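>>> Sequence first, then the predicted structure:
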Amino acid sequence: MSSITEPNDQSGSAPFFSKQATVAKPGFSRWMVPPAALAVHLCIGQAYAFSVFNGPLTKVIGITQSAPDDWSLTSLGWIFSLAIVFLGLSAAFAGKWLEHVGPRRTMFTAACCFGGGFLVSALGVYLHQIVLLYLGYGVIGGIGLGLGYVSPVSTLIRWFPDRRGMATGMAIMGFGGGAMIAAPLSVALMNHFRSATSIGVAETFVVLGIAYFISMSIGSLAIRVPPADWKPAGWTPPATNQKKMISRNHVDIDQALKTPQFYLIWLVLFLNVTAGIGILGQASVMIQESFKDTVTAAAAAGFVGLLSLFNMGGRFVWASASDWIGRKNTYFIFFALGAVLYYLVPGFAASGQIALFVLAYCVILSMYGGGFATVPAYLADMFGTAFVGGIHGRLLTAWAAAGVAGPVLVNYIRAYEVAHGVAKADAYTMTIHIMVVLLVIGFVCNLLVKRVDDKHHMTDAQLAKGA
């Protein structure tokens, strides 16, 4: 198996940020690439921790309590929503550009956008103009999120053709774990900068913006792509694997959208994420209502933290396991086991079995994270490695859609149930049964995925021209 064809000129005459300049020289260790990817993903994973700023941002004027002119939580909620929307849009529409200019320029652009978004937001806090927060973190920062998320993935897959799942799992695990660093760091910085006249948010935004820019820039400078026809020492590319559906051919970005496989895998990701993301957002309230007078707010916070650990760990464990059992089989486990666990959860709650309740959701959230980390390798198996970054970017629109569908299912159905007299402890039962149905549909969609028809494959001439 070969990587996407790269120019052979490694003389150093190519512009520093060009794709040619990132081609690795002889002796370069591929194990230098995962840390470069992590330098980016650990930073952009901060997005999951943005909620720590919501409370302080409602007191920018009042300092100790909200003043009449302070922002409301409702208006602040749009900052994160915009960031996720522009993450999806930038990942989807910048795919071709990523494949054309290479990972270094894309990752450095992500560093400028994500770090710069914090600085624009800091100005917005200082001037008390929320539109600057929408523009800064929401739009500019969201673009940085999208570019930073997809840019290292295709490079890792090309460096690790023998361990695609493990490689992408390492990077995307960083996105899941970034919030675990960002949350306490942000709180500590706000406490450090807090004064009688400042809540400390603007100053924290400046520090974070600079720190994230530096870390992501280092990652962009360290990234390398393999030379043409490179392969790991001692590894022989296998013949097309019919059982695991690993292809040695390549499909163009636009052509991939003409295949049923793209839309089936889109549904696979959408349904897997929908089943997990809504629960993740309501985990604290859900466990307290399910075990009223038994689980305290502090214990519920610990439950949320535990789910985050399984979400992060599942990204590496499940993606690595997919190298052995195949991507399609991995998603079979996600949907089958997930459906069974969701079906059992209401019974665990009704019988007061907290340990089984917690264990079930931990496994479910590990598969939620594993779905994110496994899908890039699934795409590489189906469509080849030449344009997997761009194809992956377009598939992430499933994440954006699930980000709306999951919380709507959990929140609105629960509200409807409670409004019609259902006890809060039982209000999640209908939602969970709907999740079971969605997972069964996902199982069927995954079952229908077959190898891509030969008519969609690029010829060697087309591949060389598109490189």
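Now that the structure is in, tell me what you want to look at.
>>> Only C-alpha atoms from now on, for both contacts and neighbour counts.
Noted.
>>> ok, residue 210 touching residue 115?
Yes. Residue 210 is in contact with residue 115 according to Cα atoms under 8 Å; the separation is 6.1 Å.
>>> Now do the SS call for the closest residue to residue 384 other than its chain neighbours.
Using Cα to Cα, 6 or more residues apart in numbering and skipping residues adjacent in sequence, the residue nearest residue 384 is residue 250, 4.2 Å away. Three-state call for residue 250 (DSSP: H, G, I helix; E, B strand; the rest coil): coil.
>>> Settle this for me: residue 250 is touching residue 386, isn't it.
Yes. Counting by Cα under 8 Å, residue 250 does reach residue 386; the two are 6.1 Å apart.
>>> Need the residues touching each of those two.
Counting by Cα atoms under 8 Å, 6 or more residues apart in numbering, the contacts common to residue 250 and residue 386 are residue 463.
>>> thinking again about what came up before, so between residue 210 and residue 115, which is more surrounded?
The neighbour count for residue 210 versus residue 115, taken as other Cα atoms under 10 Å, is higher for residue 115 (31 against 17).
>>> OK, contacts around residue 79?
Residues in contact with residue 79 (Cα under 8 Å, 6+ apart) are 133-134, 137-138.
>>> and the helix or strand it falls within, which residues are buried?
Following DSSP states H and E, one finds residue 79 within helix 73-93. Buried positions in helix 73-93, judged by neighbour count with 16 or more other Cα atoms under 10 Å: 76, 79-93.
>>> In addition, the following structure is provided for comparison:
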Amino acid sequence: MATREIRDLYGRHYRVGETDRQLLGRPRAVLLATACAAMAAVGLLQYGFAAALPVLDPTFPHTEPLAALAVWVACQAVSAPLAAVLYRRLRGSPAVPLLAAAVLSGTALLTIAYAHTLPALVLGYGVLGGLGAGLTYLTCIAVVTEWYPERTAARAGLVSGAFALGSAPVAVLAGTGFFTVAAIVVAAVLAGSAIVLRKPPRHWWPPAIDPQRWAVDRALNPSIPHNIPAVRRWSAATAARSAALPAICVVVVLTSTLALFDLAYLGGYGQAPAIAALAAAAGLGRASTGTLSDRLGRRRTLGVALALGGVAQFGLLTAVHARSTAGAVLFGALAGAGVGTGYSLLVALVRDFFGGDALIPIYGIAYAGKAIGGVAGVVLAAVLLGAAPSATLITAVAGLAGLCTAALTLTLHQPGRPRTLPTAS
């Protein structure tokens, strides 16, 4: 079949005629598995570090290492827009950011094992590790969404889920000796992914599916009618001037505040089993809600999940203060499954609102909101761990924050679409 470019009734472009095997020499599923492996490896820098807080160098004061986690979150999120620009400029292979991530992430894990001063931990783990994780996260999401344009939500959910799920089994093993081995393994996995991962041609579409029929046929595309395509093609600059992108960023800020607060708080209390449960549930939740949102709608799925995460706070923080490991594991899993959904649905939500042409740059801008929310969550956890206020206050603040975030999703509205017309649910 000759390569040609066609459009659907929404004006979206599709390049058809080339199979994944012709372009890669292998099925695109190999790239999906490789991206998941890279994300699972780099997820150790977030969840593994939180689980290891009690076994770090004992010379660190109780909450001091949380400063390094806050810096890591900020660097990981802020690097997303930069990584998006780099990805767009690369041709064929995203090897450069992934090879850089291999060096940066390996160095960060060695720092966790051997750093004895806070400045060294902040620089090696916080700054270098954050940059390495950010490069990996954005690059893997970008590669998979471009190779799976017909299943963006489901496949982005798998990749995002791997970031959390991959670290769950080792969260309970995290210790200084473990991180020495992990540094070698993670660097090798990221370097290997740099060799395997490739970018498809712009607007590539699998030839086995008719894109014009896919745009209107509910049997072929289960996302219809709950997720209506963008009204036009948006650039990153025009999206930033709309009311929708700032609203999405606010949701990301609040979601990441809650997510990193839970993680830092559990780490400060030495609740490694609860962190493992949180990471596992977050991974499974992210992996499943993408497909679920195709059938129920992005906003509805996101709102229900965040409401679950908000309600779970009441049980989680009460269980931690009651020193109930079983309760912390149970409610940690519920909190992870609910709150973690915000990250997995972000890609599909951005595509529905602004179209696919500038998906990666706009997604990078929205994801950068994690820098504000994540730092706020870690700082709040550090303050509460140091002050040891009543469990009632902590529970009320965290639970209400989650419920308010869920309510905020109801205000999200596609830019350029009059409110009298149908909108995505």
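Looks like it came in fine. Nothing here was measured: the structure is a model prediction, and the numbers come from that model.
>>> corresponding residue for residue 412 of structure 2 in structure 1?
Aligned by TM-score structural alignment, residue 412 of structure 2 pairs with residue 449 of structure 1.
>>> That match: neighbouring residues, count only.
18.
>>> what does residue 210 of structure 2 give?
Neighbours around residue 210 of structure 2, by other Cα under 10 Å: 14.
>>> same deal with the one 4 residues further on?
Taking other Cα under 10 Å as the criterion, the count of residues near residue 214 of structure 2 is 17.
>>> got a list of what the closest residue to residue 238 of structure 1 other than its chain neighbours touches?
Spatial nearest neighbour of residue 238 of structure 1, chain neighbours left out: residue 1 (7.8 Å); criterion: Cα to Cα, 6+ apart. By Cα under 8 Å, 6+ apart, the contact set of residue 1 of structure 1 is 161, 229, 231, 237-238, 248.
>>> Just give me the match in structure 2 for residue 371 of structure 1.
Under the alignment (TM-score structural alignment), residue 371 of structure 1 maps onto residue 342 of structure 2.
>>> What are the contacting residues of the helix or strand encompassing that match?
For residue 342 of structure 2, the element it lies in under DSSP H and E is helix 341-344. Defining contact as Cα under 8 Å, 6+ apart, one finds that helix 341-344 of structure 2 is touched by 153, 156-157, 160-161, 252, 255, 282, 285-287, 289-290, 302, 305-306.
>>> one more time with 7 Å
By Cα atoms under 7 Å, 6 or more residues apart in numbering, the surrounding residues in contact with helix 341-344 of structure 2 are 156-157, 160, 252, 255, 285-286, 289-290, 302, 305.
>>> now do stretch 319-331 of structure 1
In contact with stretch 319-331 of structure 1 (Cα under 7 Å, 6+ apart) are residues 163-166, 169, 244, 370, 373-374, 378, 446.
>>> Which part of structure 2 matches that stretch?
With TM-score structural alignment as the criterion, stretch 319-331 of structure 1 aligns to 290-302.
>>> swap in stretch 82-100 of structure 1?
With TM-score structural alignment as the criterion, stretch 82-100 of structure 1 aligns to 71-89.
>>> how big's the offset between the matching stretch and structure 1?
Its match in structure 1 and stretch 71-89 of structure 2 itself, once the structures are fitted together, sit a mean 1.9 Å apart by mean Cα distance after the TM-score superposition for structure 1.
>>> Tell me which stretches of the stretch 251-400 of structure 1 form strands.
Ranges of strands within the stretch 251-400 of structure 1: none, based on DSSP state E, counting those that start in this stretch.
>>> ok so, going back, top of the contacts of residue 79 of structure 1 by neighbour count?
For these, the largest number of neighbours (other Cα under 10 Å) sits with residue 137, at 30 neighbours.
>>> Could you measure from it over to residue 116 of structure 1?
Separation of residue 137 of structure 1 from residue 116 of structure 1 (Cα to Cα, to the nearest Å) stands at 9 Å.
>>> now do residue 30 of structure 1
In terms of Cα to Cα, residue 30 of structure 1 sits 30 Å off from residue 116 of structure 1.
>>> Which one's more surrounded, these two?
Neighbour count, other Cα under 10 Å: between residue 30 of structure 1 and residue 116, residue 116 has more, with 23 against 17.
>>> What separation do you get for the more buried one and residue 384 of structure 1?
From residue 116 of structure 1 to residue 384 of structure 1 the distance is 34 Å (Cα to Cα).
>>> Tell me who's in contact with residue 86 of structure 1.
Contacts of residue 86 of structure 1 (Cα under 7 Å, 6+ apart): 139, 142-143.
>>> now residue 115 of structure 1
Per Cα under 7 Å, 6+ apart, neighbours of residue 115 of structure 1: 209-210, 212-213.
>>> do residue 140 of structure 2 as well
residue 35.
>>> what do we get in structure 1 for it?
Checking TM-score structural alignment: residue 140 of structure 2 goes with residue 152.
>>> part of a strand, is that match?
No. Under three-state DSSP, residue 152 of structure 1 sits outside any strand and is assigned helix.
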